[in-house]
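**Q** A structural model of the following input is requested.
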Amino acid sequence: MSQPCLNAATCFPDATVPLGYRCGCQTGYTGSTCQNDERICKDNTCWNNGTCIEVNSTTVDNNGTTFYCNCSESFTGVHCELKVNLCVNITCQNHGICRTVNMSWSCICLTPSLYYGNYCEIQTSALKVKQALSKSFASVAIVALVLTCSFVIIMDVLKYVFKIDPVKAERLRQLRAKKAAKSKPKPKPKAPNVAIRFQYIA
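**A** Here you go, the predicted model:
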């Protein structure tokens, strides 16, 4: 074996040991061939490209040594295992949904034909036209209803309070027309035509 020592250890010849050599291990490694990784900051201690830093107090390991993961801006947590949620304090309007993409938040408008904008807060022209038409139709319906009710009330006031019947003249005219139609003599039925046939006797 050309290099029996592991993990970048240095091999020294030593005739006093059975193997004939000894390994000078890097800091954090132990064992006859430096095969045991005792480091607090291992390659997999911090995830998602986080950098492990040994410190005095944060997260205590079994041997009392502590570490801190310096995470990239996209992740958080003790081991950088949690993805940063930028939508925590973002409120999308009009039923929009917030999404975190490439360290930036964005409101996804579920009805883009009606709303758009950073927070889905802006109405489209189509929605404005629709609302205007709805208000116009509602206004026309209200005016028609008010006029109808006013007409009925005015007619009742004239008839029962002031004893004025605005349609009395029309009723009388129709009644006279019916009486006149009844009083006309019925045409006499015409007598049937009689055909006279002469018969000659020889």
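**Q** going forward, measure contacts between C-alpha atoms and count neighbours the same way
**A** Noted.
**Q** relative to Gly20, how far out is Pro13?
**A** To Gly20, Pro13 is 6 Å away according to Cα to Cα, to the nearest Å.
**Q** for stretch 28-41, buried residues please.
**A** Within stretch 28-41, the residues scored as buried using 16 or more other Cα atoms under 10 Å are Tyr29, Thr30, Ser32, Thr33, Cys34, Ile40, Cys41.
**Q** show me which of those is closest to Met103.
**A** Checking the buried residues of stretch 28-41 against Met103 by Cα to Cα gives Cys41 as the nearest, at 26.5 Å.
**Q** which ones are touching that closest one?
**A** Listed by Cα atoms under 8 Å, 6 or more residues apart in numbering, the contact set of Cys41 reads Cys52, Ile53, Glu54, Phe67.
**Q** circling back to that earlier point, farthest pair within the buried residues of stretch 28-41?
**A** Spatially, the most separated pair among those is Ser32 and Cys41, at 21.4 Å (Cα to Cα).
**Q** specify the local secondary structure of the most centrally placed residue in the chain.
**A** When Cα atoms, centre = their mean is applied to the chain, the residue found nearest the centroid is His95 (3.4 Å). Following DSSP: H, G, I helix; E, B strand; the rest coil, we place His95 in the coil state.
**Q** residues contacting the residue nearest to it when sequence neighbours are not counted?
**A** Spatial nearest neighbour of His95, chain neighbours left out: Leu110 (6.8 Å); criterion: Cα to Cα, 6 or more residues apart in numbering. By Cα under 8 Å, 6+ apart, the contact list for Leu110 reads His95, Gly96, Ile97.
**Q** to compare with the earlier structure, here is another sequence to fold:
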Amino acid sequence: SIFLYILFESLSKGFKPIPCIDSTMIGTYCDIPNSLCAMIEPCQNNGSCVDDQTQTLGYYRLCSPDFNGANCEFDYRPCKPLSCLNHGTCNQTSNSTFNCACNDGWQGKNCQSMINFCDNITCKNNGVCRPLLLNYTCECLINNYYGRHCEGVSMKIVIYRVVSTSFAYLGILAIVCIAMFVIIMDILKYCFGIGPTREDLESIRRKKTREKTKISCNATID
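**A** Okay, here's the model as predicted:
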């Protein structure tokens, strides 16, 4: 067709872009800066790039104070973005030193350590203290305890302790009663000559005497 013929003729002659009116711009639509610095933007940390064809890279850089390197990539500031952690504030004290003003609950040269609020805190009933930011908590290892310092005791433990104590008291009372009984019996026996088996012993003695007498009489008759 005529359309395809015209298209073929146009392509065979090669593509010839229209020169841009502004010599600092290039591209089909003249929307690309004709500058190496503008195209690659090599300078970091707010450094400035200046086109210079006499330079090896085709440009030279102007770094901000305290920055250096081929592309201003090296930071020599005492206060860097991560000098003070956990939202601490960095204060430069000299050309090479700084100190950190830490937020509440943090400490250390770089505010890297959380203050341990478990110091001087005792969790009862074998509870374990866990430090928190500006606080602490006692982790009760057994479900039968609760409270700020695991000082609360469940009713189950209370009943168990009462029952255990009661049995202990009953055992002690039984031992005391037995000891008192033995002491009283000894007093009656050795001080007053009264024993719980005295009459039984006397009865046995009389019975044996009668038996001996009976045997003697029978022997005499024979």
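**Q** where along the second structure do the helices fall?
**A** Taking DSSP state H as the criterion, the second structure carries its helices at 2-12, 36-40, 155-192, 198-221.
**Q** mind putting these into JSON lines with distance to Gly108 of the second structure?
**A** Formatted as JSON lines, the helices of the second structure follow (distance: least, Cα to Cα, whole Å):
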{"stretch": "helix 2-12", "distance to Gly108 of the second structure": "71"}
{"stretch": "helix 36-40", "distance to Gly108 of the second structure": "41"}
{"stretch": "helix 155-192", "distance to Gly108 of the second structure": "44"}
{"stretch": "helix 198-221", "distance to Gly108 of the second structure": "89"}
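**Q** highest mean neighbour count out of the ones you listed?
**A** Most buried of those, by mean neighbour count (mean count of other Cα atoms under 10 Å): helix 36-40, with a mean of 14.
**Q** returning to that earlier point: pretty sure the residue nearest to the centre of the first structure contacts Cys109?
**A** Yes: counting by Cα atoms under 8 Å, Cys109 is a contact partner of His95 of the first structure at 7.2 Å.
**Q** what residues do these two have in common as contacts?
**A** Common contact partners of His95 of the first structure and Cys109 (Cα under 8 Å, 6+ apart): none.
**Q** show residues contacting stretch 150-169 of the first structure.
**A** Around stretch 150-169 of the first structure, nothing counts as a contact under Cα under 8 Å, 6+ apart.
**Q** okay, and it goes to which residues in the second structure?
**A** The aligned range for stretch 150-169 of the first structure in the second structure is 180-199, by TM-score structural alignment.
**Q** map Thr137 of the second structure across to the first structure for me.
**A** Checking TM-score structural alignment: Thr137 of the second structure goes with Ser106.
**Q** what's the burial count for that match?
**A** Ser106 of the first structure: 19 surrounding residues under other Cα atoms under 10 Å.
**Q** need the buried residues of stretch 28-41 of the first structure in TSV with distance to Gln174 of the first structure, can you?
**A** Compiled in TSV, those are given as follows (distance: Cα to Cα, whole Å):
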residue	distance to Gln174 of the first structure
Tyr29	119
Thr30	121
Ser32	126
Thr33	124
Cys34	122
Ile40	110
Cys41	108
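**Q** what about those, which are in strands?
**A** Tyr29, Thr30 (DSSP state E).
**Q** between the contacts of Leu110 of the first structure, which is nearest Cys5 of the first structure?
**A** Nearest to Cys5 of the first structure among the contacts of Leu110 of the first structure: Ile97, at 55.8 Å, using Cα to Cα.
**Q** let me see the contact set for that closest one.
**A** Residues counted as contacts of Ile97 of the first structure (Cα under 8 Å, 6+ apart) are Cys107, Ile108, Cys109, Leu110.
**Q** kindly state which residue of the second structure is aligned to the residue nearest to the centre of the first structure.
**A** By TM-score structural alignment, His95 of the first structure lines up with Asn126.
**Q** isn't that match up against Cys138?
**A** No: using Cα under 8 Å, Asn126 of the second structure is not in contact with Cys138; the gap is 9.8 Å.
**Q** gap between the counterpart of Val129 of the first structure in the second structure and Thr165 of the second structure?
**A** Alignment note (TM-score structural alignment): Val129 of the first structure maps to Ile159 of the second structure. The gap separating Ile159 of the second structure from Thr165 of the second structure is 10 Å, by Cα to Cα.
**Q** which ones are touching Thr100 of the first structure?
**A** Counting by Cα under 8 Å, 6+ apart, Thr100 of the first structure has contacts Asn85, Leu86, Cys87, Ser106.
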